[in-house]
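K.L.:
Provided below are the primary sequence and the corresponding predicted coordinates.
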Amino acid sequence: MQQHELDALFDRQAAGYDARWVRMSPIRESLLFLIETVFADLPEDARLLCVGAGTGAEIAHLARRFPRWRFLALDPSTQMIAACRARAEREGFADRCGFHAGVIDTLPDAPAFDGATCLLVSQFLLDPLERTAFFASIARRLHAGGTLAWADLAWDTDAPDYPAMLKLWMETMSGAGLDADALEQIRANYARDVAILPPDRVAALAQAGGFLPPLRFHQAGMIHGWCARTAR
């Protein structure tokens, strides 16, 4: 799927995105709970870049936990950025946020952030070289020793257990209220539009992009979470 197609897809989904995935919130909350610890040694007045911020769920969580942090919400979907801004205004942390509709390479190419999040974003980059370049773009915008926390769908799709894992994951999302047609569409999207790689391979791509060896600190079903500091 091309970037403009992704943008259009998420533009269409923005209004109902949170409601659609509310049954999956325990996975998101467990990931964000651990990200708190990953970021615990960032400065009290840290500046955080949220790549693919969507409707702002991780910003809202971290804004409550770290009341002096400032955030830049980055997302290529204008409707997602609008939803993120509305959440920030509604929940009272908009004065600590900037909002930028675009991909990461539309930001100034200079280290300006102490940390970054990137949740379920890099998996849409099918070309490994493009995915490494994406991680490199994040690394260049972090201060020396800055921390990235990210999550992606990951599994060894050639492993004997992948069909069973995929079935379990589909059933998990079925429990989140998706009907059979929606699940079949997701299954087709995974095969066509999502780069589901072995977890070690995803970590290696981030390391090739300028990070120290990543730590995989979270797994829930097919969603894995990693953290890494910049190698600079």
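P.N.:
All right, it came through fine.

K.L.:
only C-alpha atoms for contact and neighbour calcs from this point on.
P.N.:
Will do.

K.L.:
residue 23 versus the one residue sitting closest to the centre of the chain, what's the distance?
P.N.:
Compute the mean C-alpha point of the chain, and by CA atoms, centre = their mean the closest residue is residue 119, 1.1 Å away. According to CA to CA, to the nearest Å, residue 119 and residue 23 sit 17 Å apart.

K.L.:
before we move on, what about residue 171?
P.N.:
12 Å.

K.L.:
for residue 145, same thing?
P.N.:
Taken as CA to CA, the span from residue 145 to residue 23 is 36 Å.

K.L.:
residue ranges of the helices in this structure, please?
P.N.:
3-13, 17-20, 25-38, 57-65, 78-91, 128-140, 162-175, 180-193, 199-208 (DSSP state H).

K.L.:
other residues contacting stretch 185-204?
P.N.:
Residues outside stretch 185-204 that contact it (CA atoms under 8 Å, 6 or more residues apart in numbering): 1, 123-126, 153-157, 170, 213-214, 224, 226.

K.L.:
please apply the same query to stretch 107-118.
P.N.:
With CA under 8 Å, 6+ apart, stretch 107-118 has contacts from 39, 42-43, 46-53, 137-138, 140-144, 146-151.

K.L.:
one more time with 7 Å, if that's ok
P.N.:
Stretch 107-118 is contacted from outside by 42, 46-52, 140-143, 146-151, using CA atoms under 7 Å, 6 or more residues apart in numbering.

K.L.:
likewise stretch 60-77?
P.N.:
7, 10-11, 44-54, 81, 93, 96-103.

K.L.:
go through that stretch and flag the buried ones.
P.N.:
60, 62-63, 66, 69-77 (16 or more other CA atoms under 10 Å).

K.L.:
check it against this one:
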Amino acid sequence: MDRTQLEAIFDQQAGAYDQQWAKLAAFRDGIHLLMASIFSGLPPDARLLCVGAGTGAEIHFFAERFPGWTFVAVEPSAGMVEAARSRAQRHGYLERCTFHNGYLESLPDAAPFDGATSLLVSQFLLDAGERTEFFRAIATRLKPGGVLASSDLASDREAPHYASLLDVWLRTLAASDLTPERAQQMRAAYDRDVAILPVPRVEEIIASAGFEPPVQFFQAGLIHAWYTRRA
């Protein structure tokens, strides 16, 4: 799936995205809770780069807990940007946010960031080299020692257990009121449009992009999350 198609899909979903996945919020909340500890050592006036910021859920979480932080949200879907901006305005931290409707390579140069997030983003880059360059682009925008927290779907698709785990995962997603048709579409999309790689391979890609070996801090079903520092 190319960029234009992905943008169109997320534009269509933006208005109801948070409501649709509300029943699975425990996954998001678990990652956010642990990220708060991972990022707790950043300066009181830290600047955070949020790549693929979506509707701004992690920005909202951090904005409430770290009142001196500022955020740059990078998001190619205009609908998602509008949802994130509206959330920030409703909750009173809009002036601490900069929204870039586009991709990381088009983000204007700025002072290096203290930390970065990339949640369920790099999995859409099917080419391993492109995925490496994605993480390298994040690394170059971080201060030396800057912290990255990332998450992606990951599993060994050749392993005997993968089919069973995928069935469990899709039944879990169905709890978010997915129609059976939509669930089948997601199964097909995982085969065609999502680079679900073994955990060691994802870690290798991150480390090869200018980061220290990543540490896995979360797993729920197919979702895995890691933290690391710019080398």
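P.N.:
Cool, got the structure. Being a predicted model, the structure only gives us computed values, none of them experimental.

K.L.:
hang on, the earlier thing: strands - which of the contacts of stretch 185-204 of structure 1 land there?
P.N.:
153, 224, 226 (DSSP state E).

K.L.:
possible to save the residues you listed as a markdown table with distance to residue 193 of structure 1?
P.N.:
Listed next are these as a markdown table, based on distance: CA to CA, whole Å:
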| residue | distance to residue 193 of structure 1 |
| --- | --- |
| 153 | 12 |
| 224 | 18 |
| 226 | 22 |
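
K.L.:
of the residues you listed - the most surrounded one?
P.N.:
Neighbour counts for those (other CA atoms under 10 Å) peak at residue 153, which has 25 neighbours.

K.L.:
so who does that residue touch?
P.N.:
120, 123, 196, 222-224.

K.L.:
what about residue 142 of structure 1, distance to residue 116 of structure 1?
P.N.:
Distance of residue 142 of structure 1 to residue 116 of structure 1, computed by CA to CA: 8 Å.

K.L.:
got it, and residue 227 of structure 1?
P.N.:
10 Å.

K.L.:
hey, what's in contact with both of these two?
P.N.:
Common neighbours of residue 227 of structure 1 and residue 116 (criterion: CA under 7 Å, 6+ apart): 147-149.

K.L.:
what range does stretch 52-66 of structure 2 cover in structure 1?
P.N.:
Aligned using TM-score structural alignment, stretch 52-66 of structure 2 spans residues 52-66 in structure 1.

K.L.:
any idea how far apart the tips of the matching stretch sit?
P.N.:
20 Å.

K.L.:
ok, and the most crowded of the shared contacts of residue 227 and residue 116 of structure 1?
P.N.:
Going by other CA under 10 Å, residue 148 tops those with 28 neighbours.

K.L.:
mind listing what that residue touches?
P.N.:
By CA under 7 Å, 6+ apart, the neighbours of residue 148 of structure 1 are 115-117, 227-229.

K.L.:
okay if I get those as a markdown table plus neighbour count and distance to residue 16 of structure 1?
P.N.:
Listed next are the contacts of residue 148 of structure 1 as a markdown table, based on neighbours: other CA atoms under 10 Å; distance: CA to CA, whole Å:
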| residue | neighbour count | distance to residue 16 of structure 1 |
| --- | --- | --- |
| 115 | 28 | 29 |
| 116 | 24 | 25 |
| 117 | 23 | 22 |
| 227 | 24 | 29 |
| 228 | 24 | 32 |
| 229 | 22 | 34 |
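
K.L.:
which contacts among these does structure 2 share?
P.N.:
Among the contacts of residue 148 of structure 1, the contacts conserved in structure 2 (both residues aligned by TM-score structural alignment, their matches' CA atoms under 7 Å) are 115-117, 227-229.

K.L.:
of those residues, which pair is most distant in space?
P.N.:
117 and 229 (12.0 Å; CA to CA).

K.L.:
distance check, the residue lying farthest from the centre of structure 1 against residue 200 of structure 1.
P.N.:
Residue farthest from the centre of structure 1, counting by CA atoms, centre = their mean, is residue 160 at 27.5 Å. Distance from residue 160 of structure 1 to residue 200 of structure 1, counting by CA to CA: 17 Å.

K.L.:
outside of stretch 41-50 of structure 1 itself, list whatever touches it.
P.N.:
Counting by CA under 7 Å, 6+ apart, 68-74, 113-118 sit against stretch 41-50 of structure 1.

K.L.:
quick one: those as JSON lines, columns for distance to residue 35 of structure 1 too.
P.N.:
Listed next are those as JSON lines, based on distance: CA to CA, whole Å:
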{"residue": "68", "distance to residue 35 of structure 1": "17"}
{"residue": "69", "distance to residue 35 of structure 1": "14"}
{"residue": "70", "distance to residue 35 of structure 1": "16"}
{"residue": "71", "distance to residue 35 of structure 1": "15"}
{"residue": "72", "distance to residue 35 of structure 1": "17"}
{"residue": "73", "distance to residue 35 of structure 1": "17"}
{"residue": "74", "distance to residue 35 of structure 1": "18"}
{"residue": "113", "distance to residue 35 of structure 1": "16"}
{"residue": "114", "distance to residue 35 of structure 1": "14"}
{"residue": "115", "distance to residue 35 of structure 1": "11"}
{"residue": "116", "distance to residue 35 of structure 1": "11"}
{"residue": "117", "distance to residue 35 of structure 1": "9"}
{"residue": "118", "distance to residue 35 of structure 1": "11"}
